[in-house]
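[1] Following is a predicted model, sequence given first.
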Amino acid sequence: MLSVPELQHLNVSLQKQLSIPIEEKNGDRMYSKCRIYNLNYSAISVDEMLATNYTNITTKTCDKWEYDRSVMKTTVMSEYDLVCEGSWLSSLAGTALMIGLFFGAISSGFLSDKFGRKVTTLAIGVLHIVSAFSAAFAPNYIVFLTLRTIAGMTAIGVYTPYWLLLIEACPPTHRGYMTILTDALLRVGTGSLALVAWLLRDHWLLQIIGAIGMVPGLILFVIFVPESPRWLISVGRVADAEAISRKIAKWNREEIPASFSLKQVEEKDDASSEKKGTFFDLFRTPNLRKYTLVVCSYWFACVFGNYAMDLNVGTLIPGSIFLNYLLMSTMVPLVSCISLFIGIQKIPRVVSLPGFLGVGGVMCIAMAPILLTNIPQLVTTVACIGRMLLANAFSLIYLYSGEIFPTPLRNVGLGAGSSFGRIGGLITPQIYLLASVWFGLPYVVLGGIPLGAALLSLMLPETRGIRLPENLSDGELFGTSAYEDITSNDRSGEKDNGTALVDSDGERAFINNAFHMDTNAKSTKPELVKPDKAMTLNDVTSL
């Protein structure tokens, strides 16, 4: 509604009658939100206005608006007047974030390989805090979009190297648990965001608190989290890797033998390593090409489905935006950790991958006919089920992407999938616009894309409990009977000669005069045995 100073002394009903034209939309007559009568209100009296025939009066575009502030005191839309002819600009805030996520996913993997997991996480984390904080003081929408893009780039830029460090620092038996724990902590954070938003009702204060809230976590990260020993060994910093291993052992109140050395790991890697994989290696051979394309489509569907529900929670799901966001982004995913645990630890990947994504897509499609029942609680319940399954699929594809690709391509494959997924995120802010064609179209698209990707994922091989591929040849054979024969022979040979151990994910490392963990022991602490036994690198990083 336009505020006309000359009419302020009149009641609201009369102000509207004298200043705002009536428009008809979908059979309903209502006051225009974008146009005003083209009159010089300071030159005519109220009596003259009341006597005027407004049928032939021209209208003009509003240049100032009054906003309903019952839900939020300030928003990006009200701050920059992103309404009427400029309403399409409001969705660009979400698009800018997704563009940042896309480029951040591409660059963060390269940076973490070159400079290390910890250094990259710290540097990008600081940049994220600065950009997110500065966005609260952006003088115009262009500056805000620029800072929003940087914030998106650095948000995923922090997460990717952290995730790689997590995978590399945990033994295979604990990776599933850490995946669930990380996901749960993320959900607690988003839930806190919904609570703070409900209390403040101010977008800019929320932006500031969100940026500052990352500072304590980054400080704790610097103090307590070491660099990845795997990365240190890969760049030849064996002494640093040994020092970190000793610190980990000391933290766990264990003593490492004086003869402990990681030198042989480096020598073995130098002797058997092949050239580092590139993005193009993902498409050179038939099987790897197929796996890459299917994994990318799965990423696309996961990002699209999850972000579409989060970013459009106020338009696609009836009810309180704060409560619905809390349910969609926090409570439901937290409850889903139970089903995610079962999916990761107990169910084959070839079942859980299509199951989570496919059934989640069906639930999203089902929201369209259920809306006709005019029972908001039922719509919200179905939406919660769909969101839970889509969240599980998102967490699972992170883990699966680290399992399906061979070691030289693991980081590249994860980055490629994540980057392709962000393309799906680019279109999520606009999905609600499809309702102008048919009210159910957003829900059909929201569920149809995940359902299609779930069907494609049936072509992917099982990875749970399978030795991970170590080179490009392994990657091409992975999922075939030939790969099963190779891994079976490798396990037999290693058992006979006693020179190496293969962990449950199949990543081998050779350590001279070291020690190993008793993986059958009930205790969670490593058990020192004879120093002439070999041990896996996973055991070193889990001390």
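    Right, received. Where do you want to start?
[2] From now on I want contacts and neighbour counts done on CA atoms only, so please keep to that.
    OK.
[3] quick one, helices of the stretch 301-450 of the chain?
    Assigned by DSSP state H, counting those that start in this stretch, the stretch 301-450 of the chain shows helices spanning 313-316, 321-326, 332-345, 349-371, 376-404, 410-427, 441-456.
[4] tell me the angle the third one makes with helix 376-404.
    The directions of helix 332-345 and helix 376-404 differ by 40 degrees, with axes from the mean of the first three to the mean of the last three CA atoms, to 10 degrees as the criterion.
[5] tell me what helix 332-345 is packed against?
    helix 172-200, helix 349-371, helix 376-404 (3 or more CA pairs under 8 Å, 6 or more residues apart in numbering; DSSP states H and E).
[6] next, the one to line up against it:
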Amino acid sequence: MVPECESTPPKFETNGWGLWALPEDGGRCSRLTPLGDSCVPESFHLNQTQSCSSWVYETDNSIISEFGLACQEWKRTLVGTVHSAGMFFALALTAYVSDAFGRRSAFILTAVSAGVVGVCRAFSNSYTLYVVLEFVEATVGSGVYSTGFILALEMVGLEQRVLGGNIISCTFAIGQVMVALVAWAVPYWRTLTLIIYAPSILFVLYCFALQESVRWLLSKGRKKEAAAIIFKAASINKKKLSPATIKQLTEETDDSSKSVQETVTPVASEVPKKQSLFIQVIRSKTLVSRLCICSFWWITLTFIYYGLSINSVSLAGNSYVNYILTSLVEIPGYAISVVTLDRFGRKSSIITAFFICGIALIALPFVPYIVSLSALVDCNLSTGIQWLQITLNMIGKLSISMAFSSIYIYTSELMPTEVRHSLLGACSMFGRIGSLLAPQTPLLMEYWESLPYLIFGIMAVTSGLLMLLTPETLRVRLPDTVQQAENINIAPRTKHKTDIIVD
């Protein structure tokens, strides 16, 4: 703010006096040193500046204006960093709750907790409290998506896995569009926060409507509860269960022979206790290597996905419209994966998506050089190639969105039910490294404007090559134990219609 020239009340536009009262860069954190009390060119030093003590904001809708963050860039970026840090802890915490106490409990707990903390954040009276609640909200609520995804995936049969997974991914994109529309209509941050988070509290009603994952119940030996859910669903949908499913749900383990044997077996020959799941996973070279590969995939996906959004400067104009467009472009990627994953297999589809993304983004940095050469020959050709740069960016976003939704399904199919959420959460937790690094990629443009895109492309191609080291899971039943997960390569495959239990 320049008190010598400001109107009452102060306006964001300088109406000309900014030419002599503000530095050449337009002034934001500093102003030219005043030499008098009037607003004339002679009353300001030509090149000597001083730091501003107060500011005029274009709008009063954000935390930047309310908490006075005009020239404190680190405080503004810290909000996103704190949120990513909260997500890092959330994935491990939610995975433990999900695998130990059930998918249903974890889903309802994370959804309601996010709503409660989000509503509290809307009433923050200081920047410190806002950041603390941002971290808490991310920690207790960020696992809701992965929990819901796994719960849905375990509720459907083999033939519906891909469709179900991509429907969830499409709703994620639609949710982003809805957030942009609401923010466009209600820009004030407190009201916007209340509108977004308050409905989440209603998820407490899911206690009366949502059923537990049958697969999780069976993995915990709670067969009676699983049977009740399946028989109820079959009755409502007027479906007939296969004999194999009925046998699995109603067959009781015969302990009589075991009891007799225990009475005549010496104590010294007792069977050793079963190893814990954690020890089984750690000792399994197959699962450990698979976990490392999956983690690199997730780092790549989050790094490119968020990096493209941050570095997408090709689309000029209304910021709300741009955000909506970059969200909508994901839906065709999800639709393509519905067709390809079941027809060509998981590996072929995801490898192709990674390679197309990699080629498009590696080619993008060289487009300006082609433009500069073509401009010497044909101006119309130069304009056409500039559109090519936008097209390559969109192809990259579409392809990485397809790979993202497919990796969710593929990673879930590679892991055993007993620790599926824990291992998926570990991969996603490592993926947060990519989301933490993505906001820093614009700094690379100081060295070479297209360097971020080149890095994105190389990582995408590398991830595609790593796909060659993992097994195909097309038409293979979800593994329930560590041993079944290790033997996916030799597991039987089927083209017959299957149900949720015997798939």
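    That came through fine. Remember, predicted model here, so these are calculated numbers, not experimental data.
[7] And the TM-score between them?
    TM-score for the superposed chains, counting by TM-score structural alignment, normalised by the length of structure 2: 0.82, backed by 469 aligned residues with a CA RMSD of 3.4 Å.
[8] To C34 of structure 1, which of the helices of the stretch 301-450 of structure 1 lies closest?
    Nearest to C34 of structure 1, of all the helices of the stretch 301-450 of structure 1, is helix 313-316, at 20.4 Å by CA to CA.
[9] Next, format the helices and strands packed on helix 332-345 of structure 1 as a markdown table and append distance to G479 of structure 1.
    What follows is these, written out as a markdown table (distance: least, CA to CA, whole Å):
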| stretch | distance to G479 of structure 1 |
| --- | --- |
| helix 172-200 | 19 |
| helix 349-371 | 11 |
| helix 376-404 | 9 |
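[10] Identify the residue nearest the geometric centre of structure 2.
    Most central in structure 2 under CA atoms, centre = their mean is T302, positioned 6.9 Å from the mean C-alpha point.
[11] The residue opposite that residue in structure 1 once aligned: what's it in contact with?
    Aligned against structure 1 by TM-score structural alignment, T302 of structure 2 finds its counterpart in V303. Counting by CA atoms under 8 Å, 6 or more residues apart in numbering, V303 of structure 1 touches F394, G421, R422, G424, G425.
[12] Closest to N471 of structure 1 out of those?
    The shortest separation between N471 of structure 1 and any of the contacts of V303 of structure 1 is 25.2 Å, and it belongs to G421 (by CA to CA).
[13] Identify the spatial nearest neighbour of the closest one, chain neighbours not counted.
    Nearest non-adjacent residue to G421 of structure 1, counting by CA to CA, 6 or more residues apart in numbering: F300, 3.7 Å away.
[14] Also K347 of structure 2?
    Distances taken as CA to CA, 6+ apart put E472 closest to K347 of structure 2, at 6.0 Å, once the chain neighbours are dropped.
[15] repeat for L163 of structure 2
    Of all residues apart from its sequence neighbours, V338 sits closest to L163 of structure 2 (CA to CA, 6+ apart), at 5.8 Å.
[16] after the host helix or strand of I196 of structure 2, next one along is what?
    Using DSSP states H and E, the element containing I196 of structure 2 is helix 189-197. Tracing the chain C-terminally past helix 189-197 of structure 2 and defining elements by DSSP H and E, one meets helix 214-219 next.
[17] What residues in structure 1 pair up with that next one?
    Residues 229-234 of structure 1 are matched to helix 214-219 of structure 2 when aligned by TM-score structural alignment.
[18] Identify the residues contacting that stretch?
    The contact list for stretch 229-234 of structure 1 (CA under 8 Å, 6+ apart) reads 113, 116-117, 168-169, 238, 240-242, 244-245, 265-266, 537, 541.
[19] switch the cut-off to 7 Å
    With contacts defined as CA atoms under 7 Å, 6 or more residues apart in numbering, stretch 229-234 of structure 1 is touched by G116, E168, V238, D240, A241, E266, T541.
[20] mean deviation (superposed) between it and structure 2, please.
    Relative to the matching residues in structure 2, stretch 229-234 of structure 1 has an average distance of 2.7 Å after the fit, by mean CA distance after the TM-score superposition for structure 1.
[21] Including mean neighbour count and distance to Y291 of structure 1, could the helices and strands packed on helix 332-345 of structure 1 go into a markdown table?
    What follows is these, written out as a markdown table (neighbours: other CA atoms under 10 Å; distance: least, CA to CA, whole Å):
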| stretch | mean neighbour count | distance to Y291 of structure 1 |
| --- | --- | --- |
| helix 172-200 | 17 | 22 |
| helix 349-371 | 22 | 13 |
| helix 376-404 | 22 | 8 |
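[22] For S19 of structure 1, find the nearest of those helices.
    Ranking those by their distance to S19 of structure 1 (criterion: CA to CA) puts helix 172-200 first, at 33.5 Å.
[23] The residue nearest to K347 of structure 2 maps to what in structure 1?
    When the structures are aligned by TM-score structural alignment, the residue of structure 1 matched to E472 of structure 2 is E462.
[24] From N471 of structure 1, how far off is that match?
    Separation of E462 of structure 1 from N471 of structure 1 (CA to CA, to the nearest Å): 18 Å.
[25] go on, S436 of structure 1?
    Going from S436 of structure 1 to N471 of structure 1 by CA to CA gives 51 Å.
[26] Show me which of the two is the more surrounded one.
    Each of S436 of structure 1 and N471 has its neighbours counted (other CA atoms under 10 Å); N471 has more, 20 against 10.
[27] wait, what's in contact with that one?
    With contact set as CA under 7 Å, 6+ apart, N471 of structure 1 has these partners: P406, T407, P408.
[28] now swap in L326 of structure 1 and tell me
    By CA under 7 Å, 6+ apart, the contact list for L326 of structure 1 reads G191, A194.
[29] Show me what it lines up with in structure 2.
    Aligned partner of L326 of structure 1 by TM-score structural alignment: I324.
[30] quick revisit: tally of neighbours for the match of E472 of structure 2?
    By the other CA under 10 Å criterion, the neighbourhood of E462 of structure 1 contains 18 residues.
[31] Can you tell me the SS state at it?
    Secondary structure of E462 of structure 1, reduced to three states by DSSP: H, G, I helix; E, B strand; the rest coil: coil.
[32] need the contact list for it.
    Applying CA under 7 Å, 6+ apart as the definition, the contact partners of E462 of structure 1 turn out to be P348, R349, V350, G479.
[33] what's the distance between the residue nearest to L163 of structure 2 and E252 of structure 2?
    Remark: distance between V338 of structure 2 and E252 of structure 2 (CA to CA) = 38 Å.
[34] more crowded one of those two?
    Between V338 of structure 2 and E252, counted using other CA under 10 Å, the more crowded position is V338 (22 against 10).
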